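Trainee: Sequence and computational prediction follow.
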Amino acid sequence: MLELEVENFRSLRQVSIPLGPLNVLVGPNGVGKTNLLDVFRFLADIIQTDIEPALEGRGGFESTAFRGGGRTPSNIRIRLKATWTRHSSTRAPDEYEFKITRRRRDGRDTLSRQESFQFKRTKGRGRRITIQGENAQVVDTRKNEDEDPVTRSIGLQRFSSGLSTLPRLSDDAGGGEVATLAEGLASFRVFDVDVSSARFPSRITNSLQDTKLAENASNLALFLFTLKRNDLESWQRLVADAREVLPQLRSIDFEFPSGSAREVIAVLHESGLRVPTELADASYGTIRLLGLLALLYDPNPPALTCIEEIDHGLHPQALELLVERTREASERTQFLIATHSPALADRLRPDEIIVCERDGDGASQIPAISRERLEAIVERSEGLPLGELWFSGVLGGGL
């Protein structure tokens, strides 16, 4: 499983969280839930575009660094622990740390980066890669502690990330291990259904075998069509779930207005209506529900799936089903979910909830209450649901 440490990223002055299979961030707007999810977007952007474009996409270092306190901090730091590579384990996880530092030199600001990778082994040798300036140092430790480690140096561009450049190296230099880590981080998905985009027809790609659901569900119709075509059992379960929440729904079908090779639209057959309803004419909540169910039935999910405001636009009747399906899907992907819905929190277990709040200096407190203290409060609460305890302020992070 994944452990995350963050320092000085937007409202996250100092945050440390071990993540379980299902993790739900609860708290009002503005406490830092979205900023926590954006940490993973930031890392994915670094892999895809490198450090400077990832920073510029967030307004530069000044806008990306912690915004509270009297002045901008000099660095941003992110550290992750997980079992990415083949020989790692929960007892000997892989580790990655990334740090950007800003210094004033010759009357202007300069940025530098430091990175470190540790690939541990339960048995046998390990590997550590450290990057600073234009040099990457690769150190292989031996199986026997009395043997000297093997060290080699590799040149890099001054401000390029090892995540984006080291995967090109040979396996002996750590390229394969860094590539595995980078692929895992790049696959992390921050999902937020854009209903206006999800309504419309999807262009059919050349291959229907590996269709991935877009982070904003803009290709929802194509993904649903592909799921029905390639995984009929999952498709039937998805439709059954949708019918449970939408009693008027009888079935979901597909049409190809511009030809079967060009685009596909989803249509809903509903009780009492003589013509089907195109997704473009469906309700906001219906499209949100279908987008979330599509995500939960994805046959090839990433290692981590983040979901923005999962409850937004949904009837409370849908929440019970979504929590149940998310728990089932968490056997295949970790979830980090943001919500401010007490109704959804009511359906969670103490080990699934992370209470969020902000202090007087603008720093996010995540978690605002330890798991041990939360469980002790729940035990004394005589059966009150978590959402009610949170909403009343007993758990902190109140509205």
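Mentor: Good, I have the coordinates. None of these values were measured; they are calculated from a predicted model.

Trainee: Every contact and neighbour count from this point should use C-alpha atoms.
Mentor: Will do.

Trainee: my guess is residue 141 meets residue 129, correct?
Mentor: No: using Cα atoms under 8 Å, residue 141 is not in contact with residue 129, being 11.2 Å away.

Trainee: the more surrounded of the two?
Mentor: Comparing residue 141 with residue 129 by neighbour count (other Cα atoms under 10 Å), the higher total belongs to residue 129, at 23 against 18.

Trainee: Quick check: that one is in a strand.
Mentor: Yes: counting by DSSP: H, G, I helix; E, B strand; the rest coil, residue 129 is found in a strand.

Trainee: Next up, the contacts around the residue nearest to it when sequence neighbours are not counted.
Mentor: Leaving aside its chain neighbours, residue 129 sits nearest to residue 138 (4.5 Å; criterion: Cα to Cα, 6 or more residues apart in numbering). Shown in contact with residue 138 (Cα atoms under 8 Å, 6 or more residues apart in numbering): 127, 128, 129, 130, 151, 152, 153, 154, 173, 174.

Trainee: ok, now which ones touch the first one?
Mentor: Looking back up the chat, that one is residue 127. 117, 118, 119, 120, 138, 139, 140, 141, 174.

Trainee: And here is the other one:
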Amino acid sequence: MMQTLAVEGYRSISSLVLGLERLTVVTGANGTGKSNLYRSLQLLADCGQGRMISSLARSGGLGSVRFAGEGPQPSPVSLRLGFASDSIGYAIDIGLPQVGDSMFRHDPEIKQEHIFAGDVLRPATTLLERRRGLVKADGVRLQQNMPAWQSVLDEQAGNESVPEAGAVRRELRSWRFHDAFRTDANAPARRPQVATRSFRLDDDGANLAAVLQTTIENGGEAEIALAAVHHAFKGSTLEIQGDASGLVAGLRQSGLARVMTAGELSDGTLQFLLLVAALTSVESPGLLVLNEPERSLHSSLMPALARLITQTSERTQTIVVTHHADLTRLLGGASVELRKSAARTTVAGREGRLDQPVWAWPKR
């Protein structure tokens, strides 16, 4: 389980270290930095996919995501992301490129990466370190001229002498993010889908019916999924219709002579079914991050949604980013309220560094 998340130099986040529980609820008013925290988590996960630099480039480069608040700016310019779990931690430092004549001279560079044991990076806990192009483990040089756009998580993942690189990559790749699902008239989830077993929900929700049917046939969280629908829609039952050529999700509702398929459901109802599929799928992520899951849902669905998320957190560590007061209250768990002070995202109730979890960044 992830114990600590650290972000420095990302848009409104000058420096933020959060302690995490099985279920952590991040709240705050609009504009306090909730979305920035969510996106920085996605960027950290991109390190495990080998697409950190390209993700930054698509966001407009380091200049568009660097800390934008007033007052003292970090020097040198850097974006630093890290986490520590029960057994292993990772920290990455991205900065501006050195001057050169490359057509890609505006791409940011990976300046440092560290993999460490325990909850805090120290010389004694360092398992692997990368400083610019030099990579070392236990004082032994592994690589000398690593390109600035390559991560040790890719370059060293198959090196049996440093299995920690592969372990961190697997951890980051297991994280799953769910933002607003498409529920418009042309949403993929409204159309019949190919009937093939699906163990996790696609980002666009296209395999909704297949994921739900896979969960039902494989047991596991099927009882939770069916109960969530029954609880949310007053006795309605989930039904998957179709044959080997295609499947479509639907609801059998009291008083109606036929099943209402996904193409006929309201946006809110479809949104809830997508959340059910995401949270009860057979493949369980290492970390599940939900950004405003209450979007499009009526307030009457908050108890059912809170119950579903709470049950999910018992098997999967979950972070919920929301500004919905009722959902926050119903979820309980560890609550982190973000505020903005002098254009900087802060945590309510923390007056200084001693009020936050222990974390150490490597020096350049």
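Mentor: Right, received. Where do you want to start? This structure is a prediction, so every number in the text was calculated from the model and none was measured.

Trainee: Now the TM-score, please.
Mentor: TM-score for the superposed chains, counting by TM-score structural alignment, normalised by the length of structure 2: 0.83, backed by 335 aligned residues with a Cα RMSD of 2.6 Å.

Trainee: related to what we said a few turns ago, quick one: the contacts of residue 138 of structure 1 as CSV, columns for distance to residue 329 of structure 1 too.
Mentor: Converted to CSV, the contacts of residue 138 of structure 1 look like this (distance: Cα to Cα, whole Å):
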residue, distance to residue 329 of structure 1
127, 33
128, 33
129, 34
130, 36
151, 42
152, 42
153, 42
154, 41
173, 36
174, 32
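
Trainee: Now check residue 152 of structure 1 against structure 2: what is it aligned to?
Mentor: In structure 2, the residue matched to residue 152 of structure 1 (TM-score structural alignment) is residue 141.

Trainee: Let's see which of the contacts of residue 127 of structure 1 end up in strands.
Mentor: In this view, the contacts of residue 127 of structure 1 that belong to strands under DSSP state E are 117, 118, 119, 138, 139, 140, 141.

Trainee: Need the nearest residue in space to the aligned partner of the second one in structure 2, chain neighbours excluded.
Mentor: What it means is residue 118 of structure 1. Here residue 118 of structure 1 is matched to residue 116 in structure 2, going by TM-score structural alignment. Using Cα to Cα, 6+ apart and skipping the chain neighbours, the partner closest in space to residue 116 of structure 2 is residue 126 (4.3 Å).

Trainee: Please determine how far the one you found is located from residue 95 of structure 2.
Mentor: 21 Å (Cα to Cα, to the nearest Å).

Trainee: so who does the closest residue to residue 158 of structure 1 other than its chain neighbours touch?
Mentor: Spatial nearest neighbour of residue 158 of structure 1, excluding adjacent residues (Cα to Cα, 6+ apart): residue 134 at 4.6 Å. The neighbours of residue 134 of structure 1, taking Cα under 8 Å, 6+ apart as the test, are 155, 156, 157, 158, 159.

Trainee: Contacts only, for the nearest residue in space to the first one that is not next to it in sequence.
Mentor: In other words, residue 155 of structure 1. Excluding its sequence neighbours, the residue lying closest to residue 155 of structure 1 (Cα to Cα, 6+ apart) is residue 135, at 4.8 Å. With contacts defined as Cα under 8 Å, 6+ apart, residue 135 of structure 1 is in contact with 153, 154, 155, 156.

Trainee: Can you tell me which of these is closest to residue 202 of structure 1?
Mentor: Closest approach to residue 202 of structure 1 among the contacts of residue 135 of structure 1 (Cα to Cα): residue 156, at 41.1 Å.

Trainee: so what's that closest one closest to, chain neighbours aside?
Mentor: Excluding the flanking residues, the one nearest residue 156 of structure 1 by Cα to Cα, 6+ apart is residue 134, at 4.7 Å.

Trainee: Could you do residue 164 of structure 1 as well?
Mentor: Of all residues beyond its chain neighbours, the one nearest residue 164 of structure 1 is residue 47 (4.8 Å), with distances taken as Cα to Cα, 6+ apart.

Trainee: what kind of secondary structure is the residue lying closest to residue 347 of structure 2 once chain neighbours are set aside in?
Mentor: Nearest in space to residue 347 of structure 2, with sequence neighbours left out and distances taken as Cα to Cα, 6+ apart, is residue 338 at 4.7 Å. Put simply, residue 338 of structure 2 is strand when judged by three-state DSSP.

Trainee: so what corresponds to residue 338 of structure 2 in structure 1?
Mentor: Using TM-score structural alignment to pair residues, one finds that residue 338 of structure 2 aligns to residue 356 in structure 1.

Trainee: any idea how far residue 364 of structure 1 is from its match?
Mentor: 7 Å.

Trainee: what's the overlap in contacts for these two?
Mentor: Contact with both residue 356 of structure 1 and residue 364 is made by residues 31, 32, according to Cα under 8 Å, 6+ apart.

Trainee: what about the strands in the stretch 51-200 of structure 1?
Mentor: Using DSSP state E, counting those that start in this stretch, the strands of the stretch 51-200 of structure 1 run over 75-82, 94-105, 108-119, 126-132, 135-141, 150-155, 189-191.

Trainee: most tightly surrounded among these?
Mentor: With neighbours taken as mean count of other Cα atoms under 10 Å, the strands of the stretch 51-200 of structure 1 reach their highest mean count in strand 189-191, at a mean of 22.

Trainee: so what's residue 301 of structure 1 closest to, chain neighbours aside?
Mentor: Using Cα to Cα, 6+ apart and skipping residues adjacent in sequence, the residue nearest residue 301 of structure 1 is residue 333, 6.2 Å away.

Trainee: how about that neighbour, what's its partner in structure 2?
Mentor: Counting by TM-score structural alignment, residue 333 of structure 1 corresponds to residue 316 in structure 2.

Trainee: isn't that match right next to residue 285, touching?
Mentor: Yes: using Cα under 8 Å, residue 316 of structure 2 is in contact with residue 285, at 6.5 Å.

Trainee: who's in contact with residue 9 of structure 1?
Mentor: Residue 9 of structure 1 is in contact with 35, 39, 64, 65, 66, 76, 77, counting by Cα under 8 Å, 6+ apart.

Trainee: Would you mind measuring from it to residue 212 of structure 1?
Mentor: Note on residue 9 of structure 1: its distance to residue 212 of structure 1, by Cα to Cα, is 29 Å.

Trainee: try residue 378 of structure 1
Mentor: 39 Å.
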